[in-house]
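Colleague: Quick one: sequence plus predicted model below, questions after.
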Amino acid sequence: MPDLAPPFLAFAFLTFCLAGLVKGVTGMGLPTVAMGLLAAVMPPATAAALLLLPSLVTNLWQLAAGPDPLGAVRRFWPMMAGVAVATTAAAGALSGDDARLASAALGGVLALYAALGLSGWRPTLRERAGRRLAAPVGLVTGAVTGATGVFVIPAVPYLQALGLEKEELVQALGLSFTVSTLALGAGLALHGGLPAPAIGGSAAALIPAGLGMAAGTKLRRVIAPETFRTLFFAGLLALGLYLAATAAG
């Protein structure tokens, strides 16, 4: 665990407030923002351990609040199975000794995700193609999650391409992120990357994450979501490039 000096605690508190704010406005982004910022001051495995409980609690709520949680599980179980297996297996890369490699991979994934978001690219998939790709997408998403702690590539573009209704998409994202969080926690524990102090820190992070989500929910009513997403992706692109360049240097 990093030094628990007041400056670090303040930084972590503000990080989870910001991550929760993004989650409240857009319905996603808490692990992405938290991993990106925390990985700049600590090993990626430690950052991933700290975000486990805030991510799990907020995404379980998102899943349960949707129109048909059990229906979502039945529909997307092949993808979720791939996510669970690959994330658990690949988490050794995140908790390994080469933290610089994990930081570089994290930076690359953040930059790619941000570039896709800024481009306005909206892929589409026919139903049959979506079914065929479900398990492969889950496996690739799990591999990326295990190596970087970020759940979004390629799961988010894939789910967006299926043409789901708004509430169905939000629920499917909640399911995907919930499974990813549980599998990441299991993988880190299996590979020795989940120290007991990190669990306590993760529980404490629920407070600023919850405050941020509450503020984000209110902010969503007064700011255009597209404007917020543009600012979010621009900041994420800069952060990803910074992490990748720092790790490479």
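Modeller: Received it, and whenever you're ready, just let me know what you need.

Colleague: Could you use CA atoms for every contact and neighbour count after this?
Modeller: Fine.

Colleague: residues in contact with stretch 47-62?
Modeller: 30-31, 34-35, 38-39, 149, 170-171, 174-175, 177-178, 181-182, 185, 188, 193-194, 198-199, 201-203, 205-206, 209 (C-alpha atoms under 8 Å, 6 or more residues apart in numbering).

Colleague: Sort out which residues of stretch 161-176 are buried, please.
Modeller: 161-162, 168-176 (16 or more other C-alpha atoms under 10 Å).

Colleague: Export these as TSV, with columns for distance to L94.
Modeller: As requested, the buried residues of stretch 161-176 are exported to TSV (distance: C-alpha to C-alpha, whole Å):
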residue	distance to L94
A161	29
L162	30
E168	31
L169	28
V170	27
Q171	27
A172	25
L173	23
G174	23
L175	22
S176	19
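
Colleague: Can you give me the distance of the one residue sitting closest to the centre of the chain to L21?
Modeller: Ranked by distance to the mean C-alpha position of the chain (C-alpha atoms, centre = their mean), the top residue is P31 at 3.5 Å. With distances taken as C-alpha to C-alpha, to the nearest Å, P31 is found 12 Å from L21.

Colleague: if we can go back for a sec, which ones among the contacts of stretch 47-62 lie within helices?
Modeller: Judged by DSSP state H, the contacts of stretch 47-62 include 30-31, 34-35, 38, 170-171, 174-175, 177-178, 181-182, 185, 188, 198-199, 201-203, 206, 209 as members of helices.

Colleague: Among the residues you listed, the buried ones, what's the ChimeraX command?
Modeller: Buried residues among those (16+ other C-alpha under 10 Å), as a ChimeraX selection:
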select :30,31,34,35,38,170,171,174,175,177,178,181,182,185,188,198,199,201,202,206,209
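
Colleague: Comparison target below:
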Amino acid sequence: MFDTLPQHLELIVLTFLLAGLVKGVVGLGLPTVAVGLLGLVMPPMQAAAILVVPSTVTNVWQLAAGPRFLGLLKRLWGMLVGIVVGTLLVGWLLAGRNWPAATPLLGVALILYALLGLSNKRFRVAPRHERWLSPLIGVITGGVTAVTGVFVIPAVPFLQALGLEKDDLVQALGLSFTVSTLALAITLSQHGSLLQADVLGLSLLALLPALAGMYLGTWLRSRISPLAFRRCFFGGLLLLGADLAIRGL
């Protein structure tokens, strides 16, 4: 399954450099960009295996930078448990197989995420609905993660709809992404062919360009228009998602 990875080494390095840059500018997007671009040349779960180390390190960094870890953990625990349950359950059902529908589903997930980003719509979740909706969103996010390796749908729109302050939202995203990455790593490790030593080595290697990209993105954040960058980012995701969806079919 991983025999073709060495020939994609340059693509992996460039992909994580770009993915880190996006995350440095807008605070998210590393797994979406990485799995989306690598999905052009490999199955989504193979790309997700390479993602494990860069995603874990960058999300823990983002999580640690926020001010209200315990408060957010108490508020979001239902969603976080749902993410773990959904990821492990669907991962167990798939049993490490490459589901043929995974690539088009990845494309659809990217299209939905891009359309939400481009629409600039702001939804609101009423406090009375948050308690029962939170675990459901978590389970759905976990299921999507187990199939596509991308954990932004529907967790990101849901967190944005909670009306969190900017710093709290960034930390909540870091918390959600960290739990999603760890749950995905557990799922991959249960199927030895998906998380071998050579893949972990590639994942460690991918951390370097990801951190370099994040550093560059953080530097660029105050020097470019965030709105223009977000439009380019989501526009690119829309085209990438469309290509993956059509290619998969």
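Modeller: The structure has been received and is ready for your questions. Because the structure is predicted, anything quoted here is derived from the model rather than measured.

Colleague: tm score of chain vs chain?
Modeller: The TM-score (TM-score structural alignment, normalised by the length of structure 1) is 0.95; 246 aligned residues with a C-alpha RMSD of 1.3 Å.

Colleague: can you give me the helices in structure 2?
Modeller: Using DSSP H, helices in structure 2 cover 9-26, 30-38, 44-64, 69-94, 102-119, 127-148, 155-160, 166-189, 197-221, 226-248.

Colleague: most tightly surrounded among those helices?
Modeller: Using mean count of other C-alpha atoms under 10 Å, the stretch among the helices of structure 2 with the greatest mean number of neighbours is helix 30-38 (a mean of 25).

Colleague: how far out from the middle of the chain is it?
Modeller: Remark: helix 30-38 of structure 2 is offset 8 Å from the chain centroid, using C-alpha atoms, centre = their mean, to the nearest Å.

Colleague: mean shift of it relative to structure 1?
Modeller: With mean C-alpha distance after the TM-score superposition for structure 1, helix 30-38 of structure 2 departs from structure 1 by a mean of 0.3 Å once superposed.

Colleague: neighbouring contacts of that helix?
Modeller: Helix 30-38 of structure 2 is contacted by residues 11-12, 15-16, 18-20, 22-23, 44, 47-48, 51, 55, 106-107, 110, 149-152, 237, 240-241 when judged by C-alpha under 8 Å, 6+ apart.

Colleague: most remote residue from structure 2's center?
Modeller: Max distance from the centre of structure 2 (C-alpha atoms, centre = their mean): R128, 27.9 Å.

Colleague: okay if I get the helices of structure 2 as a markdown table plus distance to D3 of structure 2?
Modeller: Shown next, in a markdown table, are the helices of structure 2 (distance: least, C-alpha to C-alpha, whole Å):
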| stretch | distance to D3 of structure 2 |
| --- | --- |
| helix 9-26 | 12 |
| helix 30-38 | 15 |
| helix 44-64 | 11 |
| helix 69-94 | 22 |
| helix 102-119 | 20 |
| helix 127-148 | 21 |
| helix 155-160 | 34 |
| helix 166-189 | 18 |
| helix 197-221 | 10 |
| helix 226-248 | 21 |
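
Colleague: ok, R68 of structure 2 - contacts?
Modeller: Taking C-alpha under 8 Å, 6+ apart, we find R68 of structure 2 in contact with 168, 171.

Colleague: what do you get for T246 of structure 1?
Modeller: A104.

Colleague: so what corresponds to it in structure 2?
Modeller: The equivalent of T246 of structure 1 in structure 2 is R247 (alignment by TM-score structural alignment).

Colleague: What of A215 of structure 1?
Modeller: That one, A215 of structure 1, aligns with L216 by TM-score structural alignment.

Colleague: do the same with G201 of structure 1
Modeller: By TM-score structural alignment, G201 of structure 1 lines up with L202.

Colleague: one step back: how much space is there between the residue nearest to the centre of structure 1 and A81 of structure 1?
Modeller: 20 Å.

Colleague: A205 of structure 1 too?
Modeller: On the measure of C-alpha to C-alpha, A205 of structure 1 and A81 of structure 1 end up 28 Å apart.

Colleague: Please apply the same query to A183 of structure 1.
Modeller: 10 Å.

Colleague: contacting residues for the nearest residue to Y242 of structure 1 once chain neighbours are set aside?
Modeller: Of all residues not flanking Y242 of structure 1 in the chain, G107 sits nearest, at 7.1 Å (C-alpha to C-alpha, 6 or more residues apart in numbering). For G107 of structure 1, the contact set (C-alpha under 8 Å, 6+ apart) comprises 36, 239-244.

Colleague: same question, A245 of structure 2
Modeller: A245 of structure 2 touches 103-108, counting by C-alpha under 8 Å, 6+ apart.

Colleague: again, but for L21 of structure 1
Modeller: Counted by C-alpha under 8 Å, 6+ apart, L21 of structure 1 has contacts 209, 211-217.

Colleague: Same list as before, those residues that is, but in TSV and with distance to A65 of structure 1 included.
Modeller: Output for these, formatted as TSV (distance: C-alpha to C-alpha, whole Å):
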residue	distance to A65 of structure 1
A209	18
L211	19
G212	19
M213	15
A214	16
A215	19
G216	17
T217	15
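
Colleague: And these, which two are furthest apart?
Modeller: A209 and T217 (12.2 Å; C-alpha to C-alpha).

Colleague: What does F16 of structure 2 correspond to in structure 1?
Modeller: Alignment of F16 of structure 2 against structure 1 is given by TM-score structural alignment, with F16 as its counterpart.

Colleague: Surely its match and A209 touch.
Modeller: Yes. Using C-alpha atoms under 8 Å, F16 of structure 1 is in contact with A209, at 4.8 Å.

Colleague: For stretch 210-222 of structure 2, give me every contacting residue.
Modeller: Taking C-alpha under 8 Å, 6+ apart as the rule, stretch 210-222 of structure 2 contacts 16-26, 54, 58.
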